[in-house]
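Q: Based on what follows, work out the 3D shape:
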Amino acid sequence: MACALVLAVVSFDSTAKAASFHLTWDAPQGCPSREEIVAATLARLKRPIGAGREFFVYGTVSALESEFVVFLTLKDDRGQELGEREVRVAGRTCADIEEPSSLVLAMMIAVALPHDRPATEAEPRAHHGPPPRRDPRAPQPLAPAPAHSAALAPPRIRHVALSGAAVGAFGTLPGMGYGLAIRSLYSSGALAGALEAGFLDSGAVRAGTEAMGFRLLELSARAGVVALRSGRVELVPHVVLRGGVLRLSPMGFSLVQSTARGAGFLGAGMLARLRVAPHVLVEALPEMQAALIRDEIQVVDAGKLYHVHRAAPVEGRLSIGLSYEFR
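A: Below is the predicted model of the structure:
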């Protein structure tokens, strides 16, 4: 009798664990605890998760000026992402997030669960003897719709933002180059892309008895993935392709070639974004890129040839600015 009681307790405990899910919860003080979110979510599920099914949920909470933002990511036991949702709750206390967050999380898990047919439909009764005749005039039964057709995947989170930044670069221009850039960013789920336009200026370079100014006008395109989206912080590693025109301003002498030169770069970087208000983020963007075009810039002064500048093989740059995010 004692052995049977022990086996029953062990069986119940293992079933309860299999019927739950794993939640990693990062929330400020005063918000619902991990245990409260798990209990509220399980209470909203219409049916148990079932043995052998494991889900991993990553949830973060950010407290903004007039609302709380809850970001939820659902993965299976193989690490495959099944969906992500962002829940915005307007309230004075963080306790207000429990009901909407647990409801959204329960819906995400319910969508990910397999929709199995009942056993009575899977195994029809055995029939002995000749098959019954069917009236050809009788309407044919409709084939059941696939169970998964009713399950809609959670919509991807989309962000559109416009940024302005100050830029510093070393390697393309003589000395340090400074400038400004305007950037538009679009992200859908884990994918992100950006377009940017800007310019860089450097100080005048002496050549013989005169000087020359440099200005780089450029356009760039970026493509990357959102590696981290944790409440206030986002990290987006990306590749960048940049092209432009290097404008030269000689003062008192002639160039060996034209005053406009092509410029091209290919590189990679990491966009870091920190949310400081509901729609405002601070951005830092370090990048390293290889020069695809490296023209030798020479001038002639008083019949003498001077070497002025040639772009370095690798350029490093950093831009820091503000971004406004549209919803």
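Q: make it CA atoms for all contacts and neighbour counts henceforth
A: Fine.
Q: Give me the longest helix you can find in this protein.
A: When secondary structure is assigned using DSSP state H, the longest helix within the chain turns out to be helix 2-18.
Q: Measure how far it is from the centre of its chain, please.
A: Relative to the centre of its chain, helix 2-18 is centred 42 Å away, using C-alpha atoms, centre = their mean, to the nearest Å.
Q: and what of stretch 241-259?
A: 39 Å.
Q: I have a second one here; can you model it like the first so I can compare?
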Amino acid sequence: MAATFASWPARAENAPFTLAWSAPAGCPSAEDIVDATRLRLNEAAPDRSAELLVTGTVTEERGGFVVELQTTDASGRAVGRRAIRVNGPRCRAVEEPTALVLALLVASAPPGTTPLPPPEPPEAPPPEAPPSEPSPRTPPSGFARTTASPRLAPEARESPAHVALGLDGVTSVGALPIAGLGVAIRGTYATGSLLFGVEGSFEVGGTVRARGGEVAFQLARASLLAGVQLLATRRLELALTVRACGGTLRVLPTNVSVVRTNARPAAFVGSGLLLRMPLVPGFHAEVFPELEATIVRDQFNIRDGDVLYPIHTPERFAARLSLGLAYVFR
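A: Below is the predicted model of the structure:
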């Protein structure tokens, strides 16, 4: 893209623009961004009034910076909007990609827009007025409906695609005779507001004593997940998920005989809420409560002579809670 802009000749039809810029300390100034943009457009400062207002906001987020650009004309009509993410600790690095994107927005704006009215001269402050905190830059009067904001609402940001790998502790009730305890490994891929994932887990469910012996229970299963992101902020990500899983419910008998086989199929479907909260760069805490319906419910019996004794049948509904850590690759 840089080579493309560098090769463009100066075009008289490019609409003149002005930039309202809000950025943390250490970031490029508005003048730096404007000069870099005009360099890529291969044009000098225009000799006519600005026709476009570009509002630029820089926020620090998750080991990098997000630049929001919004272009409007004198009537307040939105012309273009872009979000740029730059990874790294130095805010100066946003200058190059911001100038390239801004040049694209200006070059694609329709020419001949009504010029912006000149800004009114500021009123002199009262002689004895107490000092006040600096307020954000006010755009020209022709843009009364599009004020610059130091931080856009989280919903306006485009969430970049990412992969997460998590290791969780798991507890469940309903599938095993007593509360199950185990571990789960989960991988997810998120793009836009959609989430997809796979998971493998293993749980033990204690021991049931019967007829002079005992039977231990284990549950191993694999799952497919899909979901939609409900909330994404700097402090919390929340997704509604659905799950389909299949596996094996296995028994380990001691001094008793289990009827049929020691391993039976198990199947579940369910829904839950996956919450992720950032701890340090890359690492997130995970909380994942779920409710499930048991699709395959096979009864386990032991035999004592010619008599069968039931020892466990999975419940029709089960609950599950996962707590752990995930690393997010962006």
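Q: TM-score for the pair, please.
A: TM-score for the superposed pair, counting by TM-score structural alignment, normalised by the length of structure 1: 0.62. Supporting figures: 251 aligned residues with a C-alpha RMSD of 4.3 Å.
Q: Touching, A164 of structure 2 and A326? I think so.
A: Yes. Using C-alpha atoms under 8 Å, A164 of structure 2 makes contact with A326 at a distance of 6.2 Å.
Q: Neighbour count for these two, which is higher?
A: Each of A164 of structure 2 and A326 has its neighbours counted (other C-alpha atoms under 10 Å); A326 has more, 24 against 19.
Q: so what corresponds to that one in structure 1?
A: A326 of structure 2 maps onto S323 in structure 1, with residues paired by TM-score structural alignment.
Q: That match contacts A181, correct?
A: No. Taking contact to mean C-alpha under 8 Å, the distance of 11.8 Å between S323 of structure 1 and A181 leaves them out of contact.
Q: Quick check: neighbours shared by those two?
A: With contacts defined as C-alpha atoms under 8 Å, 6 or more residues apart in numbering, the residues shared by S323 of structure 1 and A181 are G164.
Q: Now the terminal residues of stretch 6-17 of structure 2, how far apart.
A: Between the opening and closing residues of stretch 6-17 of structure 2 we find a distance of 19 Å, counting by C-alpha to C-alpha, to the nearest Å.
Q: secondary structure element for D32 of structure 2?
A: Counting by DSSP states H and E, the secondary-structure element that holds D32 of structure 2 is helix 30-41.
Q: do you know how far A268 of structure 1 is from L241 of structure 1?
A: Following C-alpha to C-alpha, the distance that separates A268 of structure 1 from L241 of structure 1 is 9 Å.
Q: do the same with G198 of structure 1
A: Shown here: G198 of structure 1 relative to L241 of structure 1, a distance of 14 Å by C-alpha to C-alpha.
Q: Neighbour count for these two, which is higher?
A: Neighbours were tallied for G198 of structure 1 and for L241 using other C-alpha under 10 Å; the higher tally belongs to G198 (19 against 16).
Q: For the helix or strand where the more buried one lies, give the aligned segment of structure 2 as residue numbers.
A: Here G198 of structure 1 is covered by strand 191-207, with elements defined by DSSP H and E. Strand 191-207 of structure 1 corresponds to residues 194-210 of structure 2 when matched by TM-score structural alignment.
Q: Can you point out the buried residues in the matching stretch?
A: Taking 16 or more other C-alpha atoms under 10 Å as the basis for neighbour counts, the residues of stretch 194-210 of structure 2 that come out buried are 194-205, 207.
Q: Could you dump those into TSV and include distance to A107 of structure 2?
A: Below are these laid out as TSV (distance: C-alpha to C-alpha, whole Å):
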residue	distance to A107 of structure 2
L194	33
L195	36
F196	38
G197	41
V198	44
E199	47
G200	51
S201	53
F202	57
E203	60
V204	63
G205	65
T207	72
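Q: Quick one: the strands in the stretch 201-327 of structure 1, in order.
A: Counting by DSSP state E, counting those that start in this stretch, residue ranges of the strands within the stretch 201-327 of structure 1 are 210-225, 228-230, 233-251, 254-255, 260-275, 280-291, 296-301, 304-310, 314-326.
Q: Would you quantify the distance from P278 of structure 1 to V61 of structure 1?
A: Applying C-alpha to C-alpha, one obtains 13 Å for the distance of P278 of structure 1 from V61 of structure 1.
Q: ok, the two, which is more surrounded?
A: Neighbours around P278 of structure 1 and V61, counted as other C-alpha under 10 Å, are more numerous at V61. The numbers are 23 against 16.
Q: and that one, what does it touch?
A: V61 of structure 1 touches D26, A27, P28, F68, V69, V70, F71, G231, counting by C-alpha under 8 Å, 6+ apart.
Q: Look at the first one and say how many residues are nearby.
A: D26 of structure 1 has 18 neighbours, counted by other C-alpha under 10 Å.
Q: So what does P253 of structure 2 match up with in structure 1?
A: Structural alignment (TM-score structural alignment) places P253 of structure 2 against P250 in structure 1.
Q: State the distance from the counterpart of V228 of structure 2 in structure 1 to L82 of structure 1.
A: Alignment of V228 of structure 2 against structure 1 is given by TM-score structural alignment, with V225 as its counterpart. With distances taken as C-alpha to C-alpha, V225 of structure 1 is found 16 Å from L82 of structure 1.
Q: Done for today, thanks.
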